[in-house]
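Novice: Just need the structure, nothing else, for what follows:
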Amino acid sequence: MDITILGAGVLGLSSALQLADKGHKITIFAHKFPQSFSIDYTSDWAGANWRSVCSNDDLAMQRFEGDTLKHFLEMAKTHPQLVRKCMSYDIFDPREPDDNDARMIRKADVGNGELPWFATLCNNFKVLKPLEDGQAVPTDEREILPEGAAFGIAFETVTLNAPAYVQYLLGELRQRDNVNIVEGKVDALADLPGKVIINCSGLGAKYLTDVQDANVYPTRGQTVLVKNTTNLVDTWSRVGEKTLSYLIPRPGTRLVDGHEEDAGLIVGGCQQPNCYNAEVDEELAETMLEWARTLYPVIFPADHKFEIIRHNVGLRPSRKGGVRVEADQLKDGRPVVHAYGIGGWGFQSSWGIAMRVAELVALL
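Specialist: Predicted coordinates:
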């Protein structure tokens, strides 16, 4: 089948690779590609790691995330420079949960005794609670909650070198004879060639004249990439009333002046809905570094000096109502499969969403 995919972010490239490997003729049409380092090419700026954010009743997202985790765990065996198995330690300070409290895990899931859906998916899942008088201290200091924390969770997961991973996907596609890659812009899906269109346009879905999805909006993210001087392997997060902090070490290396150095450590973060500002907020950057110094005493001393590699600013392609993955039809009768609006969770659901895209194409 002759298929055109609009968009070359992690969703577009993952979908293209799965469809190409099923024998379809693929054209990837995009304005931005890996290594664009543009605010509107989000995949270059991602952390990235696998930390589920979906609720216990969101079966569709559970499938996307679960299938993706299984894929990444296999990749960690064959491509450790791109994907690495690790532990995740997520700490929650006392706060009032709200309807949008999906940033790491819904507090109520653990606070009310209900384990999150991925407790049975991820190995070595544990709930971490404050020590009580007379209770034995855990032998693993990472499982000791810092002072003031309400609870935490720990589980096996993966961390990715996000920019290297999307470069890998693009490289795999370039090696296939049934894939054509075109750089350019379109105003509408109808302007694209192909018998089937896959819409992985991200924020572009808001502006395509034959989509105009008013539910799509940007969520600005900003992080700091620093040298991983402590050789941190695991991912960490700590969420409170006024903090959204996370640490994501990237596997692999980066080339600096002809020699290899560690790929770095992502220090975050923030979520700023409907903000298009491409400039680095220096005050916010310092706040995130200060969070890292003070919120993770098991990792950093209070006077730790970070060696900054780069500041990252990107626009996450968010959507009210969640990601859109469904079949549709253009006015000219050609079928469309939409896959956009995943927000900041693109990498951790990418392979599963691409699997669903391939299923929908097979049903056409």
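
Novice: switch to C-alpha atoms for all contacts and neighbour counts from now on
Specialist: OK.

Novice: Just checking the distance from the helix or strand hosting residue 325 to the centre of its chain.
Specialist: Taking DSSP states H and E as the criterion, residue 325 maps to strand 324-329. Its chain's C-alpha centre lies 22 Å from the corresponding centre of strand 324-329 when counted by Cα atoms, centre = their mean, to the nearest Å.

Novice: To compare with the earlier structure, here is another sequence to fold:
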Amino acid sequence: MSRSEYDAVVLGCGVLGLSIAHELKRKGLKVAVVGRELPEDVQSTGFASPWAGANWHSFAVNEAEERRDEFTFREFARLSKELPDLCERRPYFYYWSEEGRWQIPWYKDLVFGYRDLPPSEVPAPFKFGVTYEAYTLNTPLYLQHLASTLRALGVPIIRQRVSSLDEAYSLPSVGPVNLVINATGLGARTLLGVEDPLVHPAKGQTVLVRAPDVKECYGLVDLLSRPGQSSYIIPRPGPDSHVILGGCYLPNDWSTGPNPEVATLILQEAHKLCPRLDGKGGKGTWKDIDIISHNVGLRPVREGGLRCEVEERTTGQSRRDLLPKGGKVGGGRKVAVVHAYGIGPAGYQSSLGVAIEVGGLVDSWMKQGANGARAKL
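Specialist: Below is the predicted model of the structure:
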């Protein structure tokens, strides 16, 4: 078997794959990133990353998730100072009318200036509210920033469809490697050698609008009558005055077309949260909102949450009858894969914390000299 100049292949060009590649490069590994979609494919529904809002609003339900989100939050503070067109700190406002709907979040003391709003600061028709400051991202630009900095560091980002995990250890464009990072998102459901039945999509739908007067994030805490529907407003950093209006969360819905009824409800509810969206100082209606596009993305959800672990394996032993030719090269090799998929709607706000965690797993595996890997870290 010819020797490769690379130590690892990262499968997946979403925000997790690119963030992990950065962390491994920082640790001194030579890595290549491989994906069916590239970071520039911002119109593709084949991966979720281009379609996210995205704001830092933690959904963490355990200590591991809190740790990932907190690390990312603190890194966003640095990013907002260095690249304000990609990441910006701004006020958040959450409103509701049904008493008891809001639960004090674990991150109350992490964000800036968390406080309950007095009735005089809660706009009609709502009765309660909270505010604090956190970060929002311009997701398409952030993806391209991650990609361009990787390329500048000599990390190739290769467009290639990989249908089996075994193929990734012997890609002609990379050469043989003993380590693969599986950041394939929804692809983990069908990737031969993984085929995780716990992975499923959760459809999200948003409306991208232009609203120069809206600089704050807003969210509705009350439930809406349509199942899976919610209401939130996320201004994107940068000079374009773009604002994301959402949204919905529809598990196991694979459709990638926007639903006009959902879009109408998104616009109506967003205008209630922030009438200034109409561009007329709140004196217009939701029909006056300046629409740029209707968007749909499929969140890569996994029952039980993110899978983040090392698996040692032997190539050529899983579904050999279905393996493409490339997956049969070097059969019987002792290798490893670090799985990092199933993040659901938390990709951006957890991404840098997940990358650190994956880096630690890789570090431990290589220090053990497992499977003949170079213990170079």
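
Novice: For the helix or strand just after the strand holding residue 325 of structure 1, which outside residues touch it?
Specialist: Counting by DSSP H and E, the next helix or strand C-terminal to strand 324-329 of structure 1 is strand 335-340. With Cα atoms under 8 Å, 6 or more residues apart in numbering as the test, strand 335-340 of structure 1 has contacts from 11, 195-203, 205, 317, 323-330, 353, 357, 360-361, 364.

Novice: if you set the cut-off to 6 Å instead, what comes out?
Specialist: Strand 335-340 of structure 1 has contacts (Cα atoms under 6 Å, 6 or more residues apart in numbering) with 196-200, 202, 323-329.

Novice: can you pick the most crowded of those residues?
Specialist: residue 202 (31 neighbours; other Cα atoms under 10 Å).

Novice: Aligned to it, what sits in structure 2?
Specialist: Taking TM-score structural alignment for the superposition, residue 202 of structure 1 sits opposite residue 185 in structure 2.

Novice: Test my guess that that match contacts residue 302.
Specialist: No - the criterion here is Cα atoms under 6 Å, and residue 185 of structure 2 misses it with residue 302 at 9.0 Å.

Novice: For the two, list the residues in contact with both.
Specialist: Counting by Cα under 6 Å, 6+ apart, the shared contacts of residue 185 of structure 2 and residue 302 are residue 342.

Novice: in which helix or strand would I find residue 13 of structure 2?
Specialist: Applying DSSP H and E, one finds residue 13 of structure 2 in no helix or strand.

Novice: Run a quick neighbour tally on the counterpart of it in structure 1.
Specialist: Structural alignment (TM-score structural alignment) places residue 13 of structure 2 against residue 8 in structure 1. Neighbour count for residue 8 of structure 1, taken as other Cα under 10 Å: 28.

Novice: Residue in structure 1 paired with residue 205 of structure 2?
Specialist: For residue 205 of structure 2, the aligned position in structure 1 is occupied by residue 222, per TM-score structural alignment.

Novice: tell me which element residue 247 of structure 1 is part of?
Specialist: Counting by DSSP H and E, residue 247 of structure 1 is part of strand 244-249.

Novice: counting contacts, what elements does that strand pack onto?
Specialist: Contacts defined by 3 or more Cα pairs under 6 Å, 6 or more residues apart in numbering; DSSP states H and E place strand 244-249 of structure 1 against strand 235-239, strand 265-268.

Novice: what does the last one correspond to over in structure 2?
Specialist: It stands for strand 265-268 of structure 1. Counting by TM-score structural alignment, strand 265-268 of structure 1 corresponds to 243-246 in structure 2.

Novice: compared with structure 1, how much does the matching stretch deviate?
Specialist: Once fitted to structure 1, stretch 243-246 of structure 2 is off its aligned match by 0.6 Å on average (mean Cα distance after the TM-score superposition for structure 1).

Novice: buried residues in that stretch?
Specialist: 243-246 (16 or more other Cα atoms under 10 Å).
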